[in-house]
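J.: predicted model and sequence follow; I will ask about them next.
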Amino acid sequence: MRIGLLGTGPWAEGAHAPALSRHGDVDFAGVWGRRPEAAKELADRFGTRTYDDVDALLADVDAVAIALPPDIQAALAVRAARAGRHLLLDKPLASTVGQGRVVVDAVRASGVASVVFFTTRFQSVAEAWIAEQAAEKGWFTARAEWLGSVFTTDSPFGASPWRREKGALWDVGPHALSVLLPVLGDVRRVAAAAHGPGDTAHLVLEHADGASSTLTLSLTAPPAAAGAAVELRGEAGARLLPRSPDGAVPALERALDALMTAARTGVPHPCDAAFGLRVTEILASAEALLDG
């Protein structure tokens, strides 16, 4: 599959480009970016070409991988889908529900495959654990903590304007939801939302299968407190999400496998654009409570 990369930031440089360049079944066809000089530097480093025009790149590829802020991603995803190109998208799908719906409509109308890269869902150990817990019945409650120090360390994402605007809810909230939803079922209602220190958000969710969950999300935690944890409790006892040895690049390679399988078979992947839209809807509901 010939795949072009849209984006040149830290995530494109550290995850997408390495995954595209080392995947044996992918032809890393080229890079487009909003900063042409950054696109050239990235393309040169990974032995591919630079495109100055998005439509020229779309004309030369079967699919695109997008590593851009969510509002820009949404617009370009629609453009690529309408051109008949498969989509490897990042989370969150979009910064508003309306933007996300346009993406899903374009994907459905064109019949292209889509995969949204929720990192944990494509880590082999975590994927197996999620499938095992989803097969269990009688979950009573769960807690998820996703705590980062993006704005309090020298993280390459600390200067990200959209992360500063949208905060942890939209940046790490999708990770937590991507683990909880396949196990506990869809969210029936965001029952409560409250602010914590910095950009920290606390959520209480009611799930369609009767369970409840609590989420604590932050990008401004002290470095010593940073980390992620998910605990489930129910008739099967208590279960903790195991640590995964897979980093972002191997997980992205698995996401590429999933995209190619969906494109070949026509069977949607569980983390497709429609799932990305559902996550966006839940985030928007939580944001409305926090802003209220």
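T.: That came through, no problem.
J.: can we go C-alpha only for contacts and neighbour counts from here?
T.: Fine.
J.: please enumerate the helices of the protein.
T.: Under the criterion DSSP state H, the chain contains helices at 10-11, 17-22, 36-45, 54-60, 70-82, 97-110, 124-134, 161-171, 173-184, 248-265, 273-291.
J.: okay, those helices in JSON lines with distance to Leu88 and mean neighbour count next?
T.: Formatted as JSON lines, these follow (distance: least, C-alpha to C-alpha, whole Å; neighbours: other C-alpha atoms under 10 Å):
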{"stretch": "helix 10-11", "distance to Leu88": "14", "mean neighbour count": "16"}
{"stretch": "helix 17-22", "distance to Leu88": "11", "mean neighbour count": "21"}
{"stretch": "helix 36-45", "distance to Leu88": "19", "mean neighbour count": "18"}
{"stretch": "helix 54-60", "distance to Leu88": "14", "mean neighbour count": "16"}
{"stretch": "helix 70-82", "distance to Leu88": "9", "mean neighbour count": "22"}
{"stretch": "helix 97-110", "distance to Leu88": "12", "mean neighbour count": "20"}
{"stretch": "helix 124-134", "distance to Leu88": "18", "mean neighbour count": "16"}
{"stretch": "helix 161-171", "distance to Leu88": "17", "mean neighbour count": "18"}
{"stretch": "helix 173-184", "distance to Leu88": "16", "mean neighbour count": "22"}
{"stretch": "helix 248-265", "distance to Leu88": "7", "mean neighbour count": "20"}
{"stretch": "helix 273-291", "distance to Leu88": "9", "mean neighbour count": "20"}
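J.: second one coming, line it up with the first:
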Amino acid sequence: MRIGLLGTGPWARSTHAPALNAHPDVDFTGVWGRRPEAAAALAEACAVRAYDDPDALIKDCDAVAIALPPAVQAPFAVRAAEAGRHLLLDKPLAVTVEDARRVADAAADNAVASVVFFTMRFGAATRPWIAEQAAAGGWFTARADWVASVFTSGTSPYAASPWRREKGALWDVGPHALSVLLPILGDAVDVHAVHGPGDTVHLALRHADGASSTSTLSLTAPPAAAGVGVELRGDSGVTTLPPRAGGDTQTAAFGRAVDALITAARTGEPHTCDVRFGQRVVEILAAAERDAT
């Protein structure tokens, strides 16, 4: 599959480009970025072409991988889908329900495959764990903590991200929590949220299967307090999200997302993390944002 990359930021450089460059079933077509000098540098590092016109890159590809802020990603995803290109997108799909719906509708109208890269859904250890807990069922309640120090550690490459500063933890790490909770507990049918210190948000959900969940989300935690965890309680007892398997990098996880896109494009079967799922995550985040007090 010929795949082009739109975006040249830290996530594109550390994850998308290396994975595309190394994937045996991908012809890494080229790179476009909003900063031509960054696109040229990344393209040179990967020995691919730097494009100065995003539509020219889209034209030369079978699919596009997008590593751009969500408000920028959404219109590019619509353009690519309308050109008949498959979509490998980042979370959140968009920052408005309307934009998320436009992307999902464009993918459906043009019969293109799509995958949204929710990292936990493609981890070597976390992917099978999520599937096993969904199959087990009988869960009564769940607790998720996505607590990071992006804006407090002084070392995060994402601290300079304007959209993260504007939208905060709810929109940046909230999708991770939802990507784990929803497939296990069912869709959220009741959404509530309250603010905590900094950009911290406490999310409370009632799920379609009758269970409830709470999530603590933050990008402004003290470095010593940062961490990720999910705990489920139910008929099977108590279980927790396993840590990332040794050696399982984000690049490796993105490679599995590429595999998923190729399979979806070949078979015509939607992936569980397609743009419709991405749209639903945006709808829940928007409802939480409206409810937050």
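T.: Noted; the coordinates are in hand. Note that the coordinates shown come from a computational prediction; the quantities given were computed from them, not determined experimentally.
J.: on that earlier part again, kindly reformat the helices of structure 1 as CSV containing distance to Ala192 of structure 1.
T.: Supplementary listing: the helices of structure 1 in CSV, determined by distance: least, C-alpha to C-alpha, whole Å:
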stretch, distance to Ala192 of structure 1
helix 10-11, 32
helix 17-22, 38
helix 36-45, 42
helix 54-60, 42
helix 70-82, 25
helix 97-110, 20
helix 124-134, 25
helix 161-171, 14
helix 173-184, 15
helix 248-265, 32
helix 273-291, 7
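J.: any idea which of these gets closest to Thr152 of structure 1?
T.: helix 161-171 (11.9 Å; C-alpha to C-alpha).
J.: ok, back up a step: and the helices of structure 1: which comes nearest Glu235 of structure 1?
T.: Of the helices of structure 1, nearest to Glu235 of structure 1 by C-alpha to C-alpha is helix 124-134, at 11.4 Å.
J.: the inter-axis angle of that closest one versus helix 248-265?
T.: If you take axes from the mean of the first three to the mean of the last three C-alpha atoms, to 10 degrees, helix 124-134 of structure 1 sits at 60 degrees to helix 248-265.
J.: average distance between helix 124-134 of structure 1 and structure 2?
T.: Compared with structure 2 after the fit, helix 124-134 of structure 1 shows a mean deviation of 0.7 Å (mean C-alpha distance after the TM-score superposition for structure 1).
J.: now for that helix, which elements pack on it?
T.: helix 173-184 (3 or more C-alpha pairs under 8 Å, 6 or more residues apart in numbering; DSSP states H and E).
J.: next, count neighbours for the nearest residue to Val61 of structure 1 once chain neighbours are set aside.
T.: Spatial nearest neighbour of Val61 of structure 1, excluding adjacent residues (C-alpha to C-alpha, 6 or more residues apart in numbering): Arg2 at 5.0 Å. As a burial measure, Arg2 of structure 1 scores 15 neighbours (other C-alpha atoms under 10 Å).
J.: nearest to Phe118 of structure 1, out of the helices of structure 1?
T.: Of the helices of structure 1, the one closest to Phe118 of structure 1 (C-alpha to C-alpha) turns out to be helix 173-184, at 6.0 Å.
J.: and the closest one, which stretch of structure 2?
T.: Under TM-score structural alignment, the match for helix 173-184 of structure 1 in structure 2 covers residues 174-185.
J.: ok, and what's touching the matching stretch?
T.: 91-92, 118-121, 130-131, 133-135, 137, 139, 142, 144-146, 188, 207-211, 213, 215, 217, 281, 285 (C-alpha atoms under 8 Å, 6 or more residues apart in numbering).
J.: among those, name the buried ones.
T.: In those, burial by neighbour count holds for 91-92, 118-121, 130, 133-134, 139, 142, 144-146, 188, 207, 209, 211, 213, 215, 217, 281, 285, counting by 16 or more other C-alpha atoms under 10 Å.
J.: how close does the corresponding residue of structure 1 for Ala265 of structure 2 sit to His269 of structure 1?
T.: In structure 1, Ala265 of structure 2 lines up with Ala263, judged by TM-score structural alignment. Separation of Ala263 of structure 1 from His269 of structure 1 (C-alpha to C-alpha, to the nearest Å) stands at 10 Å.
J.: ditto for Ala63 of structure 1
T.: 16 Å.
J.: same drill for these two, tell me which one is more crowded.
T.: Ala63 (29 against 19).
J.: for the more buried one, give me its contacts.
T.: 1-4, 85-88.
J.: preserved in structure 2, out of these?
T.: Retained contacts for the contacts of Ala63 of structure 1 in structure 2, judged by both residues aligned by TM-score structural alignment, their matches' C-alpha atoms under 8 Å, are 1-4, 85-88.
J.: dump those to TSV, plus distance to Gly247 of structure 1.
T.: Converted to TSV, those look like this (distance: C-alpha to C-alpha, whole Å):
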residue	distance to Gly247 of structure 1
Met1	23
Arg2	24
Ile3	21
Gly4	22
Arg85	27
His86	24
Leu87	21
Leu88	18
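J.: noted, bye for now.
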